[in-house]
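Visitor: with the input below, show me the fold.
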Amino acid sequence: MDRYKSFKELASSEEPNAFGIVAVDQHSVYMRCRSTRRKIEPGTSELARAVAGELFSLYLFEGRKSAGNSDLHITSTNFDEPSGLSLVGGSDVAIAMRGCQGSDEVIYLGGKHRVLTDKLAKTFKRGGFVIDVHRNPMLQGTDRRNSCNRGRSGMWIQFELTRALRDWLTSAPREKTGSTLSDFVDAIREAVSEIEK
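Guide: Sure thing, here's the model as predicted:
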């Protein structure tokens, strides 16, 4: 259970330096929505930054406490931080990059944008990634109250990335075999470019 039911409640209870917000408007059709990192959902900010680059708008809500960052988690249906909602509202489609538990390297793909979901499944599989739908309905990104559904199209994409996959993709380069951060970024950008044609 979340400690806070809204961003307003969180902000009035936590110290100002307990969290940080990044909102970069690239005036793009697509954006990365509500990625969280640093002991809330480690690795998601790094992945969102890599995918967004200078192409897509980017929103990050980051925990910065020395301990207890899980207290800062607000479920997507209750997340109402104003700059994040504004950025989503100015985009056609939002893509939420979130973290879940898991010792296998899996991307759980969900959301309401079925065309883009299908394209992403294909490009991810070509990149060597394992794709699945999470068994927990709360992690499938289909709830219309999800804060990412407030884009102009009312459709969004949600990734639930296992801890094992996030650790693998954000680890320091070394003699790794298998899919890389570059493969992850390329898969998303390829799918988006096909939709935009």
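
Visitor: from here on, just use CA atoms for contacts and neighbour counts.
Guide: Will do.

Visitor: does the residue positioned nearest the centre of the chain lie in a helix or a strand, and which?
Guide: Centroid-nearest residue in the chain, with C-alpha atoms, centre = their mean: residue 97, separated by 1.3 Å. Take DSSP states H and E as the rule and residue 97 turns out to sit in strand 93-100.

Visitor: the structure of the following sequence is requested for comparison with the preceding one:
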Amino acid sequence: MGTILGSTPAQAADLYASNTALYSDPALVEGVDYGRRSRRHLVDDQDPAARAQFVRTAVIAPHGGGIEGGTSELCLAIAGYHPADLAPTPTAGPVHDFWMFEGMRSSGNSALHVTSTHCDDTTARAMCAGSLNVVSLHGCTAAQAGLEAGAQAVLVGGLNSTFRQYLMEEFATAGIRAVTASGEEEIAGIAPENICNRSLLGMGAQLEITTDLRGAMFATGKNTRADRAANTLPLFWSFTGAVRTAIQRLEATQPVL
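Guide: Purely as a prediction, here's the structure:
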């Protein structure tokens, strides 16, 4: 496993059976051991002559911070916020709702991993249930992905086949190796209980990004929780742009609400 960017084992090794169980552990302190960040955009629809825009897509990182390094930064950037200062990026959008759970320890963050089928954070569940689309960001090793050592790739999973297709196509356009996720249920994101599939449509997308691909997104020597946000490389923004474009294509196929 990557000692800086981090990846996590299968759910059998999880110390906590749910987010609720983790939050209830008196040995853990929020803001010290772990943190949560989210943003839901206001929909003010009081004018009968006009219709306020409905935020269709949520971007989530259930294992951010030091658990699966780089996923917090990608979550913010894909949602439309620069990870260093939260400035709208680009200024005109796109802007999506986001939620993340982050390990904040100097070490041992893998113990805070809660598998995606057991994610019961109230904000995460509510946000996903109120969104047409959800894309969930994760980190894995090449071995966990079933790929050769050192592989720079993203595994595309989840139950929304159209979303998966668009993601695969946009990654190909960006020159990023993308593989259709298969096999182990957590890696493939195919369980209906997976947080990525708890959308209004009952399906979403899950991206498992290998340690080496995530490492290539940040400046050498800056792959730490404190430094990553301000040291992104072009590959980071190529990945971000590919996911954003896939989201835009998906939303364009959906009816006006």
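
Visitor: mean shift between the strand holding residue 97 of structure 1 and structure 2?
Guide: Following the fit onto structure 2, the mean deviation recorded for strand 93-100 of structure 1 is 0.5 Å by mean C-alpha distance after the TM-score superposition for structure 1.

Visitor: what range in structure 2 matches that strand?
Guide: Mapping strand 93-100 of structure 1 onto structure 2 (TM-score structural alignment) gives residues 133-140.

Visitor: show me what contacts the equivalent of residue 208 of structure 2 over in structure 1?
Guide: Counting by TM-score structural alignment, residue 208 of structure 2 corresponds to residue 160 in structure 1. Residue 160 of structure 1 makes contact with 97-100, 107-110, 134, 139, according to C-alpha atoms under 8 Å, 6 or more residues apart in numbering.

Visitor: among the residues you listed, who's most crowded?
Guide: Neighbour counts for those peak at residue 98, which has 27 neighbours (criterion: other C-alpha atoms under 10 Å).

Visitor: list the residues that contact residue 172 of structure 2.
Guide: residue 178.

Visitor: for residue 49 of structure 1, that is, sorry about that
Guide: Residue 49 of structure 1 neighbours (C-alpha under 8 Å, 6+ apart): residue 58.

Visitor: in the host helix or strand of it, what's buried?
Guide: Assigned by DSSP H and E, residue 49 of structure 1 falls within helix 44-52. Neighbour counts over helix 44-52 of structure 1 (16 or more other C-alpha atoms under 10 Å) mark 44-49, 51-52 as buried.

Visitor: and the angle for it with strand 93-100?
Guide: Using axes from the mean of the first three to the mean of the last three C-alpha atoms, to 10 degrees, the direction of helix 44-52 of structure 1 lies 150 degrees away from that of strand 93-100.

Visitor: list the contacts of the next helix-or-strand element following the strand holding residue 97 of structure 1.
Guide: Beyond strand 93-100 of structure 1 in the direction of the C-terminus, DSSP H and E gives the next helix or strand as strand 106-111. Strand 106-111 of structure 1 is contacted from outside by 117, 121, 129-134, 139-142, 155-162, 164-165, using C-alpha under 8 Å, 6+ apart.

Visitor: in a helix, that's where residue 163 of structure 2 is, yeah?
Guide: Yes: Residue 163 of structure 2 sits within a helix when classified using DSSP: H, G, I helix; E, B strand; the rest coil.
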